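A.B. asks: the sequence and its predicted three-dimensional model are supplied below.
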Amino acid sequence: MNLFDDVPSDLPSELVDVLAEGQSVRIERIVSTGHKTEPGTWYDQEQTEWVVVLRGEAKLSFDDGEITTMKTGDHILIPAHRRHRVEWTTPNEPTLWLAVFFD
C-alpha cells in the first residue's frame, strides 16, 4: 500500500482511513480538500495526536488562541484534551495527513 495512492480530489467530507490500530495506538490517513471543522466545534481527544502534513497545507487553531499554519512536511504534537480545530485546508488540491493517536 502507498499513502499517495487512491487520493480522491472531490470529497463531500474528509476521508479517514484507519491504517493500523492496537490497544493504545491508532494510525490514520486523512484526506481533506477545502474541509474545516464545523464552526463552534472543537476536537477534545482522549489520546495524544502526532500529525504530519504529507501533501497540501492546513491551518489549525487552538482554544488558547494559538494558530498554526502547516505545509508539506510540517508536523505537530497535540497533547490529549488540548482543544483544537481545522480552520482551513487547501481548497484546490487534497491535503494529505498522517495522524498517530496514542496514550
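C.D. replies: Received, thanks.

A.B. asks: drop to CA atoms for contacts and neighbour counts, all remaining ones
C.D. replies: Fine.

A.B. asks: distance of residue 40 from residue 61?
C.D. replies: When CA to CA, to the nearest Å is the yardstick, residue 40 and residue 61 sit 12 Å from each other.

A.B. asks: likewise residue 97?
C.D. replies: Here residue 97 is placed at a distance of 16 Å from residue 61 (CA to CA).

A.B. asks: okay, those two: which has more neighbours?
C.D. replies: Neighbour tally, residue 97 and residue 61, criterion other CA atoms under 10 Å: the higher count belongs to residue 97, 24 against 17.

A.B. asks: quick check, the more buried one in contact with residue 57.
C.D. replies: No. When contacts are counted by CA atoms under 8 Å, residue 97 is not listed as touching residue 57 (9.5 Å).

A.B. asks: didn't residue 75 look like it was pressed against residue 52?
C.D. replies: Yes. The pair residue 75 and residue 52 passes the contact test of CA under 8 Å, sitting 4.0 Å apart.

A.B. asks: in addition, the following structure is provided for comparison:
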Amino acid sequence: MLRSGNVFAGVRPDREAEAFATLAERPGAVVERIVSTGQASPAGFWYDQDWTEWVVVLAGEARLAIAGEAALRTLRPGDWLELPEHVRHRVEWTLADPPTVWLAVHWKGGRAEPA
C-alpha cells in the first residue's frame, strides 16, 4: 500500500507546545516532523540520546548548542545536522512566526555513510 502526504499539512502557528508527528517508522528507524513555535529546551537541560538523529530545518529557524562547541549553530531552511549517539545538545531558540518545521530521522547505530 502506498502512503503519501504533505509535510506542511496541519502546521499551525498558534500551538503552545511543540507538535510531533511520526511520518514513517521501520525497524531501527523513525522519520518524524517537529513543529516548533518559539520553544526551547528547559534551562540547564541537555539531550543525551541513545540513537543518532539527523535533522533538517524545512521552514523557520533554530539555534542549537552542542556540548564542546563555543558557538551556537543556527539552522535555516535547508540546513541539516547529524547528531551521533550521546552528543549532548539543546535547542536554544526557535522561530515562532513562521513556525519552525523540522524533519528528523532517528536510528540506532553509527554514522550514516555518504551516498
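C.D. replies: Perfect, I can see it now. Just so it is clear, the model here is predicted, and its values are computed rather than measured.

A.B. asks: about what we covered before: quick one: which of residue 75 and residue 52 of structure 1 has more around it?
C.D. replies: For residue 75 of structure 1 versus residue 52, neighbours defined as other CA under 10 Å are more numerous around residue 52 (20 against 16).

A.B. asks: which element is the equivalent of that one over in structure 2 on?
C.D. replies: If you follow residue 52 of structure 1 across to structure 2 using TM-score structural alignment, you land on residue 56. Assignment of secondary structure by DSSP states H and E places residue 56 of structure 2 within strand 52-59.

A.B. asks: tell me which residues are up against the helix or strand that that strand is followed by.
C.D. replies: Using DSSP H and E, the helix or strand that follows strand 52-59 of structure 2 in sequence is strand 62-66. Contact partners of strand 62-66 of structure 2, identified using CA atoms under 8 Å, 6 or more residues apart in numbering, comprise 71-76, 87-95, 100.

A.B. asks: rerun at 10 Å
C.D. replies: By CA atoms under 10 Å, 6 or more residues apart in numbering, the residues outside strand 62-66 of structure 2 that reach it are 36, 38-41, 46-47, 71-77, 83, 87-96, 100-102.

A.B. asks: that one: how far from the chain's middle?
C.D. replies: Average the C-alpha atoms of strand 62-66 of structure 2, do the same for its chain, and the two points are 11 Å apart (CA atoms, centre = their mean, to the nearest Å).

A.B. asks: average gap between it and structure 1?
C.D. replies: After superposition onto structure 1, the average distance of strand 62-66 of structure 2 to its aligned residues comes to 0.5 Å, using mean CA distance after the TM-score superposition for structure 1.

A.B. asks: pull out the buried positions in the helix or strand that that strand is followed by.
C.D. replies: Stepping forward along the backbone from strand 62-66 of structure 2, the first helix or strand reached (DSSP H and E) is strand 73-75. Neighbour-count burial for strand 73-75 of structure 2 flags residue 75 (criterion: 16 or more other CA atoms under 10 Å).
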